[in-house]
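Chemist: this one's sequence-less:
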C-alpha cells in the first residue's frame, strides 16, 4: 500500500496524571501523523489472503449472530474489529474498566496458547499409548501456530506481535529442554525488545504484554496442584486484574466497579467466548461442519454478560464509581512494597512505607491557598481553580476524535486525581466545540452544583457571585449562549482570588474587547493573569485591551502547530513589546499558578528544561 499525504508532528500534550502523548507515540513507534490525500493498494498475496479471510469472517458473524451487540463483541474478540463496537458500547466498557478484555492483546494471545496446550494435554489425563514417550513437540507446534494465527486474524498489531514472540520463545525453550526458567526467558525477550527499540518502554502495550504474561507465568507456578477449573479461573482473573491495573495507570482511572467487572467479565469472555469462538473460526476457515453452531454456542453467555453490564452501569454508588487515577507515587509504593515483603526487615520497611503513603495522601497545599491550572487541552481551553474545599472549572476543551473528548482524556483524570467528586461551579464560555465538547462527559462523572454560560444559566454582565469566602466571580460581558455569534457572546469573567485577579475572556475579538473597555473602568479591568482572547488569534488581544488590563502574565491556550496559527505572531510580538511574561500551553504543557493571600506564590509548568529529552520541543 502506497499512501500520499502531509506529515505532521504527533500531539505534544503534557498534563498531570496523563501519560505524555510524545512518550506514547515513541513507545508505539509513531513519529508523525499523516493527513492522507491518496491511497494506492499494492499488497502481497499473503496480506491479501489474511484480509480477505477477515472480511469473510466478519460477514459470516454478522449473518449468524442476530444480536447486534453480541456480533460486535465477537468480532472485536475474534478478528480484532474493535471498530465494530458502537460508541455507546465502547463508552460502557471503558466506564466499567473492561475495554481491554475485548481488545486483542497479550492477555488473549497468552490464554489462547494456554488453552491449546491444555486441550492437547487432555487425552493424557485419561490414557497413554504404549509408544507415548511424553514428547511435547506437538503441544509446542500447535500452540505456537494457533496463537500466531489468532494474532494474524486480529490484525497483527504491535501488542499481538510481542505476545506471539514471547509465546514462541517460551514454548521453544521448553521443547528444547533448556533448564532456563520461564521468567528468565521472559526477561530476556523484554531486553531484546528494548534493544531493538528502547522507547518501547514508554508504551502501555509493552508493560501490558510483559506484565500480563509475567502474571500468568507466576500464577501457573502458584496454582500447581489445584483442580484444572479452579486453576484456570485464578489465572484468568489474576491476568485480567493485572491488565486492568496497568491499563488504568496508563489510560485513566481505576474504580471498585472496574475490579468487580473484571472478575465477572474475564471468566465469561476468556473461558468460553474466546476459545469456543476461535474453534468456530477454525472450523469456518477449514470448511468443517458445525462452525455456525460453535459460534452461536460461543455467544450464548453474551446476553447475560450484556444485561449484567447494563445493571452495573446503571448503579450510581459513589463507592463503586469513584475514580482513582494512578500516579508515580502509587507505582513507587507498589514496587517498594514488593521489596519489603521479600526483605528480612519487613516490619521496619512496612512501617516506613506506611509513613510514605500517608505523606503522599496528605494535601501538601495550605488550606488557604488555591491552584489555578491552565490545562494543556490541545487546541481549546480548559481551566481549573481548586482549593482544599472548592472546585471551579472554566471550559472543557474540544475533541481528540469524534468519539472521545479532551475532557475524557485530560480534564476528568486531572480532577479525579485531586479527589474531586463535586464541581462547585462550571462556567462554559460559549458553545464552540473547542470549549464545550466534554460537557456531557463531565456531567456523567461529577455532581455540578452551579453552571453558567453554555449549558447553564445565562451570564449577566455586572453580576457578582462568591465561589467561597475568598473567591469572587465578576461577570463582565456576554451570555455564553448565542448560537449565531458564539465567539462574540463569550461569557467573560474576572476571578478575584484574595487580591489576585484573573481575567478569562473566552473567544471575544477586538470589537468586544473595546466594548468591555468602554463599559468597565481601568481599575475594574486591571488583572494579574490574562488568558489571551481566542487563543491569541490575530483579531484579538488588541493594544487597547493589553493597555487597559495591564496583566503581569499572559497565557495562550493552544495546540502545537495548530492549523489556525494560534497564537498569531502579531499578538505575541505585541505582548513582547509590552515586556509581559507569557506562557503557551503548546510549549509549556499545563501551567499552574499557586495563589494565596500574598499573591502568586509559585508558577509551575509541566515541560521544563529538566524534562526528559523525548518530551522536549525542538521546533
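Modeler: Here it is on my side, so go on. This structure is a prediction, so every number in the text was calculated from the model and none was measured. Numbers count the residues shown, from 1 in each chain.
Chemist: contacts, neighbours, all on C-alpha from now
Modeler: Fine.
Chemist: from the contact counts, what lies against the helix or strand hosting residue 111?
Modeler: For residue 111, the host element (DSSP states H and E) is helix 106-126. Counting contacts by 3 or more C-alpha pairs under 8 Å, 6 or more residues apart in numbering; DSSP states H and E, helix 106-126 packs against helix 137-153, helix 158-175, helix 204-222, helix 228-251.
Chemist: closest one to residue 86 among those?
Modeler: helix 228-251 (19.9 Å; C-alpha to C-alpha).
Chemist: what's the first helix or strand after that closest one?
Modeler: Next along from helix 228-251, by DSSP H and E: helix 256-268.
Chemist: find the residue at the geometric middle of this protein.
Modeler: The C-alpha lying nearest the average C-alpha coordinate of the chain belongs to residue 251 (C-alpha atoms, centre = their mean; 2.9 Å).
Chemist: show me the helices in the stretch 301-450 of the chain, by range?
Modeler: Assignment of helices within the stretch 301-450 of the chain using DSSP state H, counting those that start in this stretch yields the ranges 302-314, 318-321, 328-341, 346-361, 406, 412-417, 433-436, 439-445.
Chemist: second structure for comparison follows:
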C-alpha cells in the first residue's frame, strides 16, 4: 500500500508539471503493461529477484495509473472552458451564488454557478461586482444561495507569471473556476431562497460570520474567530497575518487537519463518556467504534460549517480513512492508513499537489508517526506534545524554505503558547457559541485571543524571528529533507552525523549572481504597469514599483516583495521611480515599508501622498532621496548607469508634474550590451533624446516607452535605438490597448523581436560580462509552462 501510494503520487506530480495533456492514453497503456509484466514475473521468477521485479512493476503501474487518472480529470475540467467568441463580450447569465460572498472595498467578489447562459460559459465562474459611482444606490448585501440575473463580461483564467510567483491560474483550476469577470449591468434578484443543501450551509456560514463581527464591533481579532468558526480568513487584519507569519502559527487560523481532528476528538470523547454508562449500547457496539463514528460525525458537521473547501475536504478525507480503518477491525499500521488517505485524497483531488497545505499536512502527520511510533517506550503526556512540536518545527524547515522562502525561528516557542490556547480555550469557546446562542462566549474567546497575541507578538518583533533566504534548488531541498529524515531516526542510525552538514548547506545556500561586468534585467509581470529588477555582481536596483490593485493591494506587496525574497534580495541599493503615475509608483509604499532601500531616485515631482511618508522615513533612516535628472551617472561592478532624461532646469514645453514626457530615462551599459529604460515618455521626449544623444541611444534591449502606446515609439526613436529586443510591459486586455499593433509592427519591421509580459510573463535579459557575446533573453511562460496556462 505504501509503495503504491507513493507511486500514484509520483504519477500525479508528473502530470501536473507537464505543458500538454497528450500522454494520458500512453500512461494507461504503460499501466496495463506493468500489470502483465508483474504477473509474468510473479509466475516465473523466484527468490528476491522475482519479488523486487514484481514490486518494481507494481510501483510503475501505480505511477502510470496516477498519471493517467490525473490526465483524464484534467481533460474533463479543461473541456469546461470559456468560448473564445464570448471573451470580453456582454453576456446575459442567470444562476446562483455559491460559497461565501467576499466584501471588497466598494463591491463584492463571489463564485457564481450559471443555470441559464449561452453555450460556452463554464459551470463555475468568479465574478466581481463594484458600485457604480454615478448611481445613487449602493449594492445590495449578497448572500450565498441567491439566484440572480446578471449581464457580465468574462475572460479565461489569467494570472501573473513571475519566477517562483503564485500561480493564480492553477489555484482557479483546482477550484474548478474556469472563467473570471465582472458584473456590467441589469442585475436582478430572481430568488432569495437557497437552491440546495450546500447553498443553505453557506447561507448559515454567512449568518455566523455576521454574528461574530456584530458581537465584536471593536474587536481587533474578530477575523480570527470568524476564520476558526466558518473558515473565512478575509477579515483577519494584516497586522495579525504578519505576526502569524513571523511566528509560524498561521496554521492555527486556517481550518485544516488540526481543527477537524480537534472537533472529532471532542465529539468522540463526549460519546465515549456517555456510551460507557449505557451497558446495552456498549454490548451492541464497542465503545471504541462508537467513539470513532461520533468523531467522524462531529468532524463532518464542522467541515460543512467551514465550507468544505479543499483544505478542509483533504483533512476530512484523512480522518474518514482512519475511522474506516478502525471500524474494519483489522490491526493496520499507521503508515498504511496514512498511505490509504494519500490515495483517497489524490483520487478525489489530483490538483492537491499544487497546494502547500497538502504537503505540509501529510509531512506533519508523517513526522508525528516517526516521533511517536516504533519506540519501545514512546513518550506520553506533555513530553510527547513537546517532542512532537519541536520535531515538526524543525523537520518542516526544508519544506517551508521551498514553499515560502522563510522559516520562523521562534515557531517552537510561539506554538507552545498558541496551540494550547487555540485548541483548549479559543476554539472550544467559539464552537460552544455556535451551539449556545450567547454572544458573550465570543467576547470571552476574543479576550483569550488578545492575551495570546500579546504573548506571541514580542516574539514576532524580534530582529531574527524569521529566517529568510532565496529559494534553494530542488536537489538541495531533497538533500535537506533526507537530512531531516535521518535525524528523526534512532540515535544509532549509521550516517546520522552527516545530516547537520546537509542542513547547514541548505540554510547557507545563496543564489548565483552575475559576474563582474555582467548584469541581469528582469521585467516583472505586474499587469498594467512597470517594475524592472536590475542586478549586478553585488548591487540591486528596481526601476519603478508597479501599479496599485485597488485600495488594499499593490504590486509591491503582491509581486515584487515575494519575488525579491525568493531571489535572496534582502535590500535594494537603489529604487528609481520614473514619474508619479500610479501604475509606476503604486507599490512603492509597500516596498519602502518592508525592505531597506539605500537611495530613492525619483522623477520631477513632489513626494506623493501614496508613498511620500514611507519615502521620507527611508530617506532619513537608510539613505537619501534625489531627483532624477540628466547627467547623473555611477558605476557598479563594471556596469555603468546613466540618466539621459529629463534635463536639469529645462522641462519640455507645456509639461507638468503629471506629464509622461518628463519621465526618468536610464541607460545601463556593460561590456556585453546596453539596456534602455524609458518610463512613459512620448514622441516629444523621444525627439529631445535623439537631438541630445544622437549616437548614445543604441541599445541591445529597450523597454518600450509608455507600455507600447501609440503616442510613443516613433520611427526615429526605433531607428536611433536599433535594439535586438524590445519588451512591452502591459496588462492582459488592458483598457488602453497597449501595446498597440502599429507599435508592434514598427519594431518588428526594424528587425527587433517583440516581447510582452501580458502573454509571456516576466521577461529576463542576461547581459554577458564580455563583448562579442550576445544578450540572452527568455520569458517565464516559456520556461515554466503548464497545461492550464492560457486556457
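Modeler: Structure received. Just so you know, these numbers come straight off a predicted model, no measurement behind them.
Chemist: wait, which of the helices of the stretch 301-450 of structure 1 is closest to residue 523 of structure 1?
Modeler: Per C-alpha to C-alpha, nearest to residue 523 of structure 1 of these: helix 433-436, 28.7 Å.
Chemist: how big is the offset of the closest one relative to structure 2?
Modeler: When structure 2 is superposed, helix 433-436 of structure 1 averages 2.2 Å from its matched positions, counting by mean C-alpha distance after the TM-score superposition for structure 1.
Chemist: so where is that helix in structure 2?
Modeler: Per the alignment by TM-score structural alignment, helix 433-436 of structure 1 matches residues 582-585 in structure 2.
Chemist: give me the contact list for that stretch.
Modeler: Stretch 582-585 of structure 2 is contacted from outside by 528-531, 544-548, 577-579, 611, using C-alpha atoms under 8 Å, 6 or more residues apart in numbering.
Chemist: thinking again about what came up before, from residue 324 of structure 1, how far out is the residue nearest to the centre of structure 1?
Modeler: 12 Å (C-alpha to C-alpha, to the nearest Å).
Chemist: likewise for residue 491 of structure 1?
Modeler: 33 Å.
Chemist: have a look at those two and say which one is more surrounded.
Modeler: Counted by other C-alpha atoms under 10 Å, residue 491 of structure 1 and residue 324 do not tie: residue 491 has more neighbours, with 30 against 18.
Chemist: can you put the helices of the stretch 301-450 of structure 1 in a markdown table and add mean neighbour count and distance to residue 530 of structure 1?
Modeler: As requested, the helices of the stretch 301-450 of structure 1 are exported to a markdown table (neighbours: other C-alpha atoms under 10 Å; distance: least, C-alpha to C-alpha, whole Å):
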| stretch | mean neighbour count | distance to residue 530 of structure 1 |
| --- | --- | --- |
| helix 302-314 | 14 | 41 |
| helix 318-321 | 15 | 36 |
| helix 328-341 | 13 | 32 |
| helix 346-361 | 13 | 32 |
| helix 406 | 27 | 23 |
| helix 412-417 | 22 | 22 |
| helix 433-436 | 22 | 17 |
| helix 439-445 | 15 | 24 |
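Chemist: for the ones you listed, which one sits closest to residue 63 of structure 1?
Modeler: That would be, of the helices of the stretch 301-450 of structure 1 and by C-alpha to C-alpha, helix 302-314, which comes in at 16.8 Å.
Chemist: residue in structure 2 matching residue 614 of structure 1?
Modeler: Aligned against structure 2 by TM-score structural alignment, residue 614 of structure 1 finds its counterpart in residue 787.
Chemist: let me redo that: residue 110 of structure 1
Modeler: So, by TM-score structural alignment, residue 110 of structure 1 is matched to residue 261.
Chemist: is it true that residue 782 of structure 2 touches residue 759?
Modeler: No - judged on C-alpha atoms under 8 Å, residue 782 of structure 2 makes no contact with residue 759 at a distance of 10.1 Å.
Chemist: quick one: which of the two has more around it?
Modeler: Taking neighbours as other C-alpha under 10 Å, residue 782 of structure 2 and residue 759 compare with residue 759 leading, 20 against 13.
Chemist: with structure 1 overlaid, how far apart is whatever helix or strand that one lives in on average?
Modeler: Assigned by DSSP H and E, residue 759 of structure 2 belongs to helix 757-760. Aligned to structure 1 and superposed, helix 757-760 of structure 2 gives a mean residue distance of 3.0 Å (mean C-alpha distance after the TM-score superposition for structure 1).
Chemist: give the next helix or strand downstream of that helix.
Modeler: According to DSSP H and E, the helix or strand after helix 757-760 of structure 2 is strand 763-767.
Chemist: and the strands in the stretch 51-200 of structure 2?
Modeler: Secondary structure of the stretch 51-200 of structure 2 (DSSP state E, counting those that start in this stretch): strands at 90-104, 107-116, 125-130, 147-155, 180-191.
Chemist: look up how far residue 427 of structure 2 lies from residue 304 of structure 2.
Modeler: For residue 304 of structure 2 relative to residue 427 of structure 2 (C-alpha to C-alpha), the value is 16 Å.
Chemist: contacts only, for the residue mapped onto residue 552 of structure 2 from structure 1.
Modeler: Counting by TM-score structural alignment, residue 552 of structure 2 corresponds to residue 403 in structure 1. Listed by C-alpha under 8 Å, 6+ apart, the contact partners of residue 403 of structure 1 are residue 87.
Chemist: likewise for residue 484 of structure 2?
Modeler: With contact taken as C-alpha under 8 Å, 6+ apart, residue 484 of structure 2 is in contact with 394, 395, 499, 503.
Chemist: doesn't residue 51 make contact with residue 152 of structure 1?
Modeler: No - with contacts counted by C-alpha under 8 Å, residue 152 of structure 1 stays clear of residue 51, the gap being 9.4 Å.
Chemist: who's more crowded, these two?
Modeler: Each of residue 152 of structure 1 and residue 51 has its neighbours counted (other C-alpha under 10 Å); residue 152 has more, 20 against 15.
Chemist: ok, that one - contacts?
Modeler: Contact analysis of residue 152 of structure 1 by C-alpha under 8 Å, 6+ apart lists residue 50.
Chemist: that one -> structure 2?
Modeler: Per TM-score structural alignment, residue 152 of structure 1 is aligned with residue 304.
Chemist: how near is its match to residue 503 of structure 2?
Modeler: Using C-alpha to C-alpha, we find residue 304 of structure 2 at a distance of 41 Å from residue 503 of structure 2.
Chemist: for residue 237 of structure 2, same thing?
Modeler: Between residue 237 of structure 2 and residue 503 of structure 2 the computed distance is 34 Å (C-alpha to C-alpha).
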